[in-house]
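**Student:** everything below, folded, please.
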Amino acid sequence: MKISIIADEISQDPHAAVYIGSQMWNVNQYELRMIEGKRVPDIDDRQVAQLEVIKEKYDIVYSAIGAGLFKCEPDDSAIERQFERLDKAIQLAKRLDVRTITGFALQDAQTHRSKEFRDKMVPHFQKVCKRIQGEGLQFAVETEYMTGVETARDARELIDQVPGLKINWDPANAWVAGEHPLEGYPLIRDCIANVHCKDADSKAWRERNPFVAFGDGLVPWDEIIPLLLRDSSVQTLTVETHIGPLIPKSEKSVRRLRALIQSIKNNQLTIEKGGAQ
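**Tutor:** Next comes the predicted model:
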């Protein structure tokens, strides 16, 4: 199991982010989201060339492109503008050898995900999957509150209507939206392309930012990680710190995630050895 981190959770300067992450924290995979104030893929050729140089210099992998696609109002003109960004994301992914592009299932401020809303959403994501699969890539919709896919259950309903769609599972987002991760995981275990790791200490997300450093909250990661370690399709866990100050909080989150993974592996090994005696 590899640990990745969203690069701008360290710094929006990609060189600084990768230098700190790789040389100080031994992290060699990075999800791309924000660079120098711009959302990927809305970066210029100079910045793309810089990402190529960094990749070669530090021998790293870009694990996903967090393009923020389709986090927009559910009207046709707004959605069509996102398809233009999707094309840019595809070209960037091919240039940087990235397989996964992530996005969202439109904004749903009423959080009711009505049949009318879903009927509008489905054909757009069918079009997304057809476009992206033709390039040998995959599109993963993130579980995010106040969108059309808040929880794993929402994701399952959408996937059943959009073959080939994948999930960027964020258990903390689903948790603050009211779903326990152990109830959500079995519904989407066959279609997880990316996992975001952060923590939350409250479900009162309408009142304040509920997120805290990994291990400081209430999300049951000690129960989630063993499931993911047994899932051969999940190769990478991506730290999404989501709270400042970024560098110390990100370092703490990486360190705790790595320690939890190792502890679970050690415990499983002990159980296996004990059972073999």
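**Student:** from here on, just use CA atoms for contacts and neighbour counts.
**Tutor:** Will do.
**Student:** let me know the secondary structure of residue 73.
**Tutor:** Assigned by DSSP: H, G, I helix; E, B strand; the rest coil, the conformation of residue 73 is coil.
**Student:** could you measure from the closest residue to it other than its chain neighbours over to residue 149?
**Tutor:** Using Cα to Cα, 6 or more residues apart in numbering and skipping the chain neighbours, the partner closest in space to residue 73 is residue 107 (5.3 Å). Here the criterion is Cα to Cα, to the nearest Å. By it, residue 107 lies 9 Å from residue 149.
**Student:** give me the more crowded residue out of those two.
**Tutor:** Counted by other Cα atoms under 10 Å, residue 107 and residue 149 do not tie: residue 149 has more neighbours, with 27 against 20.
**Student:** that one reaches residue 155, doesn't it?
**Tutor:** Yes - using Cα atoms under 8 Å, residue 149 is in contact with residue 155, at 5.5 Å.
**Student:** overlap in contacts of the two?
**Tutor:** Residues touching both residue 149 and residue 155 by Cα atoms under 8 Å, 6 or more residues apart in numbering: 141, 143.
**Student:** thinking again about what came up before, and the residue nearest to residue 73, how far is that from residue 7?
**Tutor:** Distance, residue 107 to residue 7, using Cα to Cα: 25 Å.
**Student:** one more: residue 202?
**Tutor:** Distance, residue 202 to residue 7, using Cα to Cα: 26 Å.
**Student:** of those two, who's got more company?
**Tutor:** More crowded of residue 202 and residue 7, by other Cα under 10 Å: residue 7, with 25 against 17.
**Student:** what residues are up against the more buried one?
**Tutor:** With Cα under 8 Å, 6+ apart as the criterion, the residues that contact residue 7 are 14, 17, 18, 30, 31, 32, 33, 34.
**Student:** next one: residue 18
**Tutor:** The contact partners of residue 18, by Cα under 8 Å, 6+ apart, come to 7, 28, 30, 54, 58.
**Student:** distance of it relative to residue 144?
**Tutor:** Applying Cα to Cα, the value for residue 18 to residue 144 is 27 Å.
**Student:** do residue 47 as well
**Tutor:** Going from residue 47 to residue 144 by Cα to Cα gives 28 Å.
**Student:** these two - which one has more neighbours?
**Tutor:** Shown here are residue 47 and residue 144; by other Cα under 10 Å, residue 144 has more neighbours (27 against 15).
**Student:** this one next, for a side-by-side:
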Amino acid sequence: MFHISGFADELDRDFEKQMSIWHDMGLKYFELRSAWGINVMELSDDHIKKIKDISSQYGIKVSCIGSPIGKTYIEDDFSYELNRLDRAIFLAKYFGCSFVRVFSFYSKGNILEKREEVFKRLAKMAEIARESNIILLHENEHAIYGELSLQSREIAKELNSPNFGLVFDPANYSVAGEDVIEAEKNMHDYITYIHVKDYSIKEKIMKVPGEGDSNIKYVFNQHRDKDMFISMEPHLDIAGQFGGSTSPDKYRMAVESVKKMLNELNISWE
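**Tutor:** The predicted structure is shown next:
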């Protein structure tokens, strides 16, 4: 079964408004990246209590802590990211979820020349996650070590940890110039979570899922027998380095398009 989640902060800065619209769309999970315009790593204890109270009132649960951990320079002091990882793990346990999103670092030079340090840091993070029974989800991103599918697979294969999996975001690979079908084949064995956004190569814009070139329906079908989250991140109005925005009407169109694809594939979902 697929469990539909998503980045509710694309809808509005106000968290209660996010949850109201989420509830209206019939969604049961969301990925916590920000609330009231505050990044998840900067939320106070008072903020997270309010988030838990509001989301519980709507019967909505957190699927993943959408942290920006690893979107920092490999040359920077690693203790900063270790402290953020401790906080992200605390948040995951507080909200009763198993996943924390991470990235594989930028560099002030060529990140591919920093392989040893990248892998050392990610292995340490995976070990901390193992001790806490949390799964780290690596997402590709422009200019980080794991930007391309073979690099992402290399990381997961090298770490060889049940506490480290890969997010597959079809549009990210389209933007990176990769064929999504080939990228999925490269990463297939390590894909643990799917982000859902679609990209038009010709127009160079994000599209409603299923209307672009990112072969989302194919990706769904390749993982049809898994019990996993698919997380909406449509970016239909703004797509940025640390997030995006999508109007409620467009977001509803994206969700309905995904539900339609799943129904056509006879994949059960909630």
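**Student:** overlay them and tell me the TM-score.
**Tutor:** These two chains, once laid on top of each other, score a TM-score of 0.88 by TM-score structural alignment, normalised by the length of the second structure; 257 aligned residues with a Cα RMSD of 2.1 Å.
**Student:** and the strands in the first structure?
**Tutor:** Using DSSP state E, the strands assigned to the first structure run over residues 2-6, 29-32, 34-35, 38-39, 61-69, 100-103, 138-142, 166-169, 192-197, 199-200, 211-212, 236-239.
**Student:** can you put those strands in CSV and add distance to residue 125 of the first structure?
**Tutor:** CSV is the format used below for the strands of the first structure (distance: least, Cα to Cα, whole Å):
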stretch, distance to residue 125 of the first structure
strand 2-6, 24
strand 29-32, 22
strand 34-35, 24
strand 38-39, 21
strand 61-69, 11
strand 100-103, 11
strand 138-142, 9
strand 166-169, 11
strand 192-197, 16
strand 199-200, 29
strand 211-212, 29
strand 236-239, 24
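**Student:** mind putting those into TSV with distance to residue 272 of the first structure and mean neighbour count?
**Tutor:** Output for these, formatted as TSV (distance: least, Cα to Cα, whole Å; neighbours: other Cα atoms under 10 Å):
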stretch	distance to residue 272 of the first structure	mean neighbour count
strand 2-6	22	23
strand 29-32	30	25
strand 34-35	43	22
strand 38-39	46	14
strand 61-69	32	24
strand 100-103	34	25
strand 138-142	35	27
strand 166-169	29	26
strand 192-197	27	24
strand 199-200	30	27
strand 211-212	34	21
strand 236-239	24	22
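**Student:** for residue 268 of the second structure, the count of nearby residues, please.
**Tutor:** 14.
**Student:** what of residue 24 of the first structure?
**Tutor:** Residue 24 of the first structure has 10 nearby residues by other Cα under 10 Å.
**Student:** residues contacting it?
**Tutor:** Contacts of residue 24 of the first structure by Cα under 8 Å, 6+ apart: none found.
**Student:** in the stretch 151-277 of the first structure, which spans are helices?
**Tutor:** Using DSSP state H, counting those that start in this stretch, the helices assigned to the stretch 151-277 of the first structure run over residues 152-159, 171-176, 181-188, 221-229, 246-276.
**Student:** using JSON lines, lay out those together with distance to residue 66 of the first structure.
**Tutor:** Formatted as JSON lines, those follow (distance: least, Cα to Cα, whole Å):
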{"stretch": "helix 152-159", "distance to residue 66 of the first structure": "18"}
{"stretch": "helix 171-176", "distance to residue 66 of the first structure": "16"}
{"stretch": "helix 181-188", "distance to residue 66 of the first structure": "20"}
{"stretch": "helix 221-229", "distance to residue 66 of the first structure": "21"}
{"stretch": "helix 246-276", "distance to residue 66 of the first structure": "18"}
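**Student:** of all those, which lies closest to residue 94 of the first structure?
**Tutor:** Proximity to residue 94 of the first structure (Cα to Cα) singles out helix 152-159 among the helices of the stretch 151-277 of the first structure, at 24.5 Å.
**Student:** ok, of the contacts of residue 7 of the first structure, which one's closest to residue 198 of the first structure?
**Tutor:** Nearest to residue 198 of the first structure among those is residue 31, at 14.3 Å by Cα to Cα.
**Student:** trace residue 210 of the first structure over to the second structure, please.
**Tutor:** With TM-score structural alignment as the criterion, residue 210 of the first structure lines up with residue 205 in the second structure.
**Student:** so what's the nearest residue to that match once chain neighbours are set aside up against?
**Tutor:** Among residues not flanking residue 205 of the second structure along the chain, residue 199 sits closest, at 5.8 Å (Cα to Cα, 6+ apart). Residues in contact with residue 199 of the second structure, defined by Cα under 8 Å, 6+ apart, are 171, 174, 175, 205, 206, 207, 212, 213, 214.
**Student:** give the equivalent position in the first structure for residue 199 of the second structure.
**Tutor:** Using TM-score structural alignment, the partner of residue 199 of the second structure in the first structure is residue 200.
**Student:** how many residues are close by residue 184 of the second structure?
**Tutor:** By other Cα under 10 Å, the residues close to residue 184 of the second structure number 22.
**Student:** state the distance from the spatially closest residue to it that is not a sequence neighbour to residue 33 of the second structure.
**Tutor:** Distances taken as Cα to Cα, 6+ apart put residue 219 closest to residue 184 of the second structure, at 7.1 Å, once the chain neighbours are dropped. According to Cα to Cα, residue 219 of the second structure stands 24 Å off from residue 33 of the second structure.
**Student:** and the two? Which one has more around it.
**Tutor:** Using other Cα under 10 Å as the criterion, residue 219 of the second structure and residue 33 rank with residue 33 on top: 24 against 20.
**Student:** the nearest residue to that one once chain neighbours are set aside: what's it in contact with?
**Tutor:** Among residues not flanking residue 33 of the second structure along the chain, residue 66 sits closest, at 4.5 Å (Cα to Cα, 6+ apart). Residue 66 of the second structure makes contacts with 31, 32, 33, 40, 100, 101, 102, as judged by Cα under 8 Å, 6+ apart.
**Student:** reformat the residues you listed as TSV; add distance to residue 235 of the second structure.
**Tutor:** As requested, the contacts of residue 66 of the second structure are arranged in TSV below (distance: Cα to Cα, whole Å):
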residue	distance to residue 235 of the second structure
31	14
32	16
33	14
40	19
100	21
101	18
102	19
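**Student:** which of these still touch in the first structure?
**Tutor:** Here is what carries over to the first structure from the contacts of residue 66 of the second structure, by both residues aligned by TM-score structural alignment, their matches' Cα atoms under 8 Å: 31, 32, 33, 40, 100, 101, 102.
**Student:** which one of these sits closest to residue 255 of the second structure?
**Tutor:** residue 31 (14.7 Å).
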